[in-house]
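Novice: quick one: sequence and predicted model below, then my questions.
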Amino acid sequence: MDSRKFFIVLRSLFLTLCPLLPLSAAQLPDAIDEVMEFYCYDCHGYGKKEGGIKLDDLSLDEDHGDLWERVWRNVRTGMMPPADGDPLDAEERKDLLDWLERNPLGIDRTNPDPGRVTARRHNRVEYQATVKDLLGLDFNTAENFPPDDTGYGFDTIGDVLTISPLLAERYFEAAKSLMARAVQDHAAKMPETTIYAPGFVDPSNKEDTGRFIEFARPQTVAAKRWLADEGEYEVILSYKVEGSAAATDHSATLVMAVDGKELARKELGWDFQDGLVLRAKVPLEAKEHQFSLQILAGQAPKPGQGELGVAVQNMRIVGPLGTTKLSFPESYRKVISEENQPAHRSEWPAKTKAVLRDLASKAWRRPVPDHTLDRLTEIALEAAEISGTFEAGIRQSGTAILASPRFLLRTEMAATDATGDYPLIDEWSLASRLSYFLWSSLPDDELREQARAGTLRANLEQQVERMLEDPKSNRFITNFVGQWLQARDVEELGMRPEVILRVRFNEGQRMFNNNLRRDMREETESLFRHILREKRPATELISADYTFLNKRLADFYGIEGVESEKLEKVKVPGNRGGILTQGTFLVVTSNPTRTSPVKRGLFVLDNLLGTPPPPAPPNVPELEESSHGGKKLTMKERMVEHRKNPDCRSCHQRMDPIGLAFEKFTAVGTFREKENNLPIETAGELVTGEEFQGVEELKQVLAIDKKDDFHRCLAEKLLTYALGRGVEYYDAPAIDEIVARMEQKNGTLHEAILAVIDSVPFQKRRP
């Protein structure tokens, strides 16, 4: 007789002999009661409350809702029963989960609850991108607005994106400033062509652009533009010198040329001025011309000094000089199109209404109501009459549009013909959700046209493909990866490389400099981008045998054979592929002077497996110093000492084995074999029983044995970022559907995004 059957017989005999003894969980069905009593009560019943949880007096009333949810989550993720106990067989696990969902939790898989999404304001990234796409203007939100709060690991969460009186005032001032810049009186000026930093590209390496041109190596970036008229032009380059925060002897020469002919040059060094300008006049024919910027390396930085580079802001090509043919700047044309520019005063009312209808509909992401449009037009005409210019009226009502809650806040409305308990959101709301998910900005003309025609939902997959191919999708990669994998933190953390690497201060700062930190962030983003756009399995984020390196980063990691100055795909040893051995992960999960197995283990549990431990209890002692009885201890030995504290043991048993697998990597991402001249042991075992000998085997465990957990966690993170709310228990059907779709399509990251967009929480709303 197996232990399960023996337990049931023993239980029946016990109840027969003790008929007057109440069974506290008698409200539960017998089959569920038996499963929980056999698997759970040894630790969570009969007077025991391991982890503060007691299950043998649970009932189905609402007071126990949170506890039932915890039971469901632990069973669902395989955390309970523990690996050293009797395992639930597949049928018992399914029956228990089905019962938990139907009864205490009330999940209806035939009609899932899409949840509640709080009306949420634009965060700083979204506001900046929205203004750029709406008005064609650059606006520094970091200088004008306070930092955004975060929730569930993201700054897209509606519940924390509140608007204080101070922020409301800042929004109003920003609206006035933006409209004043976008729509100026007498804005028609000499024709001008503007080339922005990304438009300047190195012909030999398309990834190198004018965003940052290093002093350290000779390089040329170029852009081609067609000029319609022959004449004399003025070429004006605006740029900054960036890189080292401290003074450095690093220098270079910047050469500006057109069609290979030098126009001007400038000797550059450490310079914190904004608005540096290089200009020249040149006669040009009416044809296509190539405008180029070349860096000639100068003096190298001295040991310990930082490196510099040129950050292009834009190049303006003005002319032909002296022409009577005038044109309007891009920002003016984005607000007042050519067809809406009035020829005389009598056209002001009609043209004003047309301009404001277009601007408000774009800014508010849906057609503007007639009564609102009439009021905006009235305000504009009054202001225009007072000032005497058409533009003054547009500025006045444009300020009202940009300061309106309809611009600042995003809400979803139900479709007018929707039925049922949980209606579909309308197509305008769907377009907005889609664009802010993948572009961090408002819908473009094609999305609006699809929404207006009511065809967006029917053509959703084609639109998603188009949007992912658009360069604006890099915003999603930067913002999602930057927060989910904390990649953007690597450039800000105050590390002590000289202590970690045991070198002099200047040498440590030279080795682990700002350029290297940027390379680390871009390495992680490049891997995510490649797996997404090449439709590779999402598990390659963990198990890939390649990464993206340039010479600087490869040299720092100790990987030979990489000579490119630009990040490129490189096959690497098994201990270097994937996100878990990239500099971003290794740095952001470390302390300023040493590694942190706890942070590394917690990161994996929280961000890759979706099974974070509970918060640490108060007054937990710090990790002991590295000596014990006069003996130097390795990190693993220190963690063993730390776990002797009973308050720490249960959580650390889950985190420490994972974190210690990475101990051969320092706090800044370099590789080592020993610590304190002692060999580093990296073997371990997960709390669910899987064993591994080091980081290579751990990555295989996570990517293969824990694939379902990783897929579920990825789905939850994507859904959280996309919806602007945390994932709740009633999202289980949606998460399961996303994971099922992924696994039908080889588990690709691309399919995960499509499935999130098709999911009930993304497509529907509570009425």
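Specialist: Noted; the coordinates are in hand.
Novice: only C-alpha atoms for contact and neighbour calcs from this point on.
Specialist: OK.
Novice: so residue 321: helix, strand or coil?
Specialist: Under DSSP: H, G, I helix; E, B strand; the rest coil, residue 321 falls in the coil class.
Novice: my guess is it meets residue 231, correct?
Specialist: Yes: taking contacts as Cα atoms under 8 Å, residue 321 lies within contact range of residue 231: 7.0 Å.
Novice: for this protein, which strand is longest?
Specialist: The residue-count maximum for a strand in the chain (DSSP state E) belongs to strand 231-243.
Novice: helices and strands around that strand, which ones?
Specialist: Judged by 3 or more Cα pairs under 8 Å, 6 or more residues apart in numbering; DSSP states H and E, the packing partners of strand 231-243 are strand 276-284, strand 308-318.
Novice: next structured bit after it?
Specialist: strand 252-258 (DSSP states H and E).
Novice: the closest residue in space to residue 192 that isn't next to it in sequence and residue 280, how far apart?
Specialist: Spatially, and ignoring its direct neighbours in sequence, residue 192 is nearest to residue 318 (4.4 Å; Cα to Cα, 6 or more residues apart in numbering). Between residue 318 and residue 280 the distance, using Cα to Cα, to the nearest Å, works out to 11 Å.
Novice: dropping in the other structure now:
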Amino acid sequence: MKIPRPGSVSIAVAAAALAAAMAAGWPPGSSHRLLAASAAQPPPASAESVRRLLDRYCVACHNERRVTAAGGVASVLDSQLRETGLALDVADTERPGADAALWERVIARLEAGSMPPAGRPRPGAEEMRAVASWLVTRIDQAAAANPNPGRTASMHRLNRTEYGNAIRDLLALEIDAAALLPGDETSDTGFDNNAEVLSISTAQLERYLSAARKISRLATGVTTAPDFARFENSVLLTQADRRNEDLPLGSRGGLSATHHFPADGNYIFRIALTTNWQDYVRGMGRRNLLDLRIDGRLVRRFTVGGEAPGTPAPTTWSPAEAGDPEWERYVRESAAHLEVRAPVDAGPHVVGVSFVRNRWEPEGPLQPVMKGAVLSNDEKYHGNAEVQALTIEGPYEGAVPEDTPSRRRIFVCDPAAVTEEEACAERILSRLARRAYRRPPADPDVDTLLEFFRDGRAKAGGRFDSGIQLALERLLVDPDFLLRVHEEPPGAAPGQAYPLGGLELASRLSFFMWSSIPDDELLDVAERGELTDPAVLRRQVRRMLADPRSEALVSNFAVQWLHLRNLDDVKADPAVYPEFDQDLVEAFRQETALFIGSTIEEDRSVLDLLGANYTYVNERLARHYGIPGVYGSRFRRVTLPDLEQRGGLLGHGSLLSLTSYPHRTSPVLRGRWLLEAIFGTPPPGPPPDVPALPERGANDAPASMRERLEMHRRNPACASCHRTIDPPGFMLEHYDAIGRWRSVTDDGRAVDAAGTLPNGVTAEGLAGLRALLLEAPEQFAGTLTRRLLAYALGREPQYYDQPTVRRIVRNAAADGHRWSSIILGIVESPAFLTRRAAE
């Protein structure tokens, strides 16, 4: 079924129009050089001066006749004009606040320096600054007099991440939500917490029912049959080094996982090693010692490999040539005995599997098995053995546990007699319902749960724990748990803003800061009516920022803002980049997460995301970046030796590889990503039937990437966009497709990392790009604030949010653009504290 959605202002047309308008010229760079060129206050403007500027420079194109024309064969320019819908000859310059949607788009073009487009007469920089400033002032004044907080959907389903975090905080139980629930769709801005896209289908309801049953049994320890869990390694992951801190020093490869054992009992652990396409177990030509550990304690050491009888298969690519039957049987079956049965106490435990790293093993990673490539038998036979998967099955002979983190969280009382069970169950379920529903439970809520408790207890022969398990299962499928419901107060005037109640505000705050449910302290404050006190609200925000759960701002907000979830799809051509593997991808991911997390945890300026002089590396990543003196798999903070090569996000291998093709860099992909994620001015999508880039230039000689894009821009349908997209992308050409610094391209040409903007300004390399951004810090701070506001509200950003964004950025500038200033600015804004009633 679909969640009913209230009417809301759609931005599909506005977003397309803004994107097309931005394509006419350079969005960010010109504003930095043009409108920010003078530190002096611009001369005052007026409605008359705005009209004169528009009439002289704009309305020849942006007029009602051309914008509303229909039919006929339209030129590229006419098509763009129709898409923008900017009829400036009839626009009201006296009251810009009355049509803020139109004037916000004009402001964007003026501040970007993209209006008029290149080659057309244009006003001076001071005049454009004055007009833009006057329009901003008038629109912001109108917005302050009549705030429009927007309207989120009436029902907002928890997304998969929020569901998993809610289970963690409600039941002290870590679950793999991705394995239990289907994925969520994302909004136009790339966030999966947007209420408008979070519908509920019949298939999802079935998965919620299944998840509730599994989770309630794990949490209470009430099990009916052995369960099965499987943990796998990527086939692209090399296993020559210690994987992580959960595995012992002196180990290599393997995997570790935190597994919740639902009951005291015996469990079966099975280890599978990697095989090739012939089913040969890798690494059987040498003796390998393989350890299974639980919480660091050695459970079993296996010996595998090194004892193959008979004559091996020859070093060959042909599957037709086999070894002796005894040898063939050995290399296929020698790892079949990697199984152990061991007792484990209920609760979460770290299970680790790793090889002992013997000193005679070669250093450096072997190359991974890439799709379409097959290593020779000899390389497989004598290479490193690798762990493919670990499975855990059980419990057998299990008993209901007495003490686990989940049971301590759930069973806050222990009835000594049958006559005490009802009161104890009511206490347990009332407490759980308060957290799960994010409000004090009403009597009917508790009565419903108690009915399920009685039913579960009766079916289990009077067993108290079984009754709690069934009642918990019912709670986890309650709409009040799965949905955030926004109810309008009685008497709310249609279309007018009303303040959120304390409990609804607590929910909005916790899902923004933690991607999870409120804790007891936040609920207590909300129930007492104190959360609407600005001083109390600020204290709660600072407390929540200091809590480890605020890591969700990295793993959910930042990862989606920067498109880092797509890092799993990054591939590199092994013929061009043989050193690229999954270990490097994981190092990229960890570097960026640690770096962004450090700026939030230390409450640094968001501008440090662009220009910080430090990063986080382990030995593998340091070697990739050319940073000396770093050894081991542990990530540590290092000061960067050369800010011309690294410094800030834009030198991270995660983003550089994400915006490349498998075999080469792409100024277009990188430029488009920069415009969207960093400058906040996403270009429109390519028109249909765009021709491929030409491979050859003059005299049929191979063309450089710059030459190929120059030839591509000769197509009028491509020129306007690529004039905007390509320059910032070229500024990152010193990095190859896997993020290494280079002075020569893959085809042997000297790197040209200069980008010339449509207004003639040239910048070069990472340092030049960084300088462009930091010249006008409000550009990047505004982009981040706009994205963070959309994430906080769970809806698409709208034109009427721009005054809020500008106010937050202005106020944060006085505090050095610190993260806390921006987050507090969002939380204290009318957009966060209020909601518009239905019309």
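Specialist: Okay, I see it. Remember, it's a predicted structure, so these values are computed and weren't measured experimentally.
Novice: related to what we said a few turns ago, any chance of the helices and strands packed on strand 231-243 of the first structure in JSON lines, plus mean neighbour count and distance to residue 302 of the first structure?
Specialist: Formatted as JSON lines, these follow (neighbours: other Cα atoms under 10 Å; distance: least, Cα to Cα, whole Å):
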{"stretch": "strand 276-284", "mean neighbour count": "15", "distance to residue 302 of the first structure": "25"}
{"stretch": "strand 308-318", "mean neighbour count": "21", "distance to residue 302 of the first structure": "12"}
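Novice: turn those strands into a markdown table, including distance to residue 700 of the first structure.
Specialist: Conversion of those to a markdown table gives the following (distance: least, Cα to Cα, whole Å):
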| stretch | distance to residue 700 of the first structure |
| --- | --- |
| strand 276-284 | 51 |
| strand 308-318 | 40 |
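Novice: among those strands, which comes closest to residue 270 of the first structure?
Specialist: strand 308-318 (7.2 Å; Cα to Cα).
Novice: and the contacts of the closest one?
Specialist: 190-197, 210-216, 233-244, 250-251, 269-270 (Cα atoms under 8 Å, 6 or more residues apart in numbering).
Novice: tell me which helix or strand comes right after it.
Specialist: helix 330-335.
Novice: what's the mean deviation for that following helix versus the second structure?
Specialist: Mean deviation of helix 330-335 of the first structure relative to the second structure after superposition (mean Cα distance after the TM-score superposition for the first structure): 2.8 Å.
Novice: residue 532 of the first structure versus residue 468 of the first structure, what's the distance?
Specialist: 9 Å.
Novice: nearest residue to residue 237 of the first structure other than its sequence neighbours?
Specialist: Counting by Cα to Cα, 6+ apart, the residue nearest residue 237 of the first structure is residue 315, at 4.4 Å.
Novice: for residue 777 of the second structure, same thing?
Specialist: In space, residue 777 of the second structure is closest to residue 607, 7.2 Å off (Cα to Cα, 6+ apart).
Novice: aligned to that neighbour, what sits in the first structure?
Specialist: Counting by TM-score structural alignment, residue 607 of the second structure corresponds to residue 539 in the first structure.
Novice: that match contacts residue 706, correct?
Specialist: No: with contact defined as Cα under 8 Å, residue 539 of the first structure does not reach residue 706; the gap is 9.8 Å.
Novice: more neighbours: these two, which one.
Specialist: residue 539 (24 against 17; other Cα atoms under 10 Å).
Novice: state the helix or strand in which the spatially most central residue of the first structure lies.
Specialist: Centroid-nearest residue in the first structure: residue 480, 1.5 Å away (criterion: Cα atoms, centre = their mean). Element membership of residue 480 of the first structure, judged by DSSP H and E, is helix 473-484.
Novice: average offset between that helix and the second structure?
Specialist: Looks like 1.9 Å for helix 473-484 of the first structure (mean Cα distance after the TM-score superposition for the first structure).
Novice: which other helices and strands contact that helix?
Specialist: helix 427-438, helix 514-533.
Novice: in the second structure, point out the residues matching the first one.
Specialist: To tie it back to what came earlier, the one meant is helix 427-438 of the first structure. Going by TM-score structural alignment: helix 427-438 of the first structure matches residues 502-513.
Novice: alright, that wraps it up for me.
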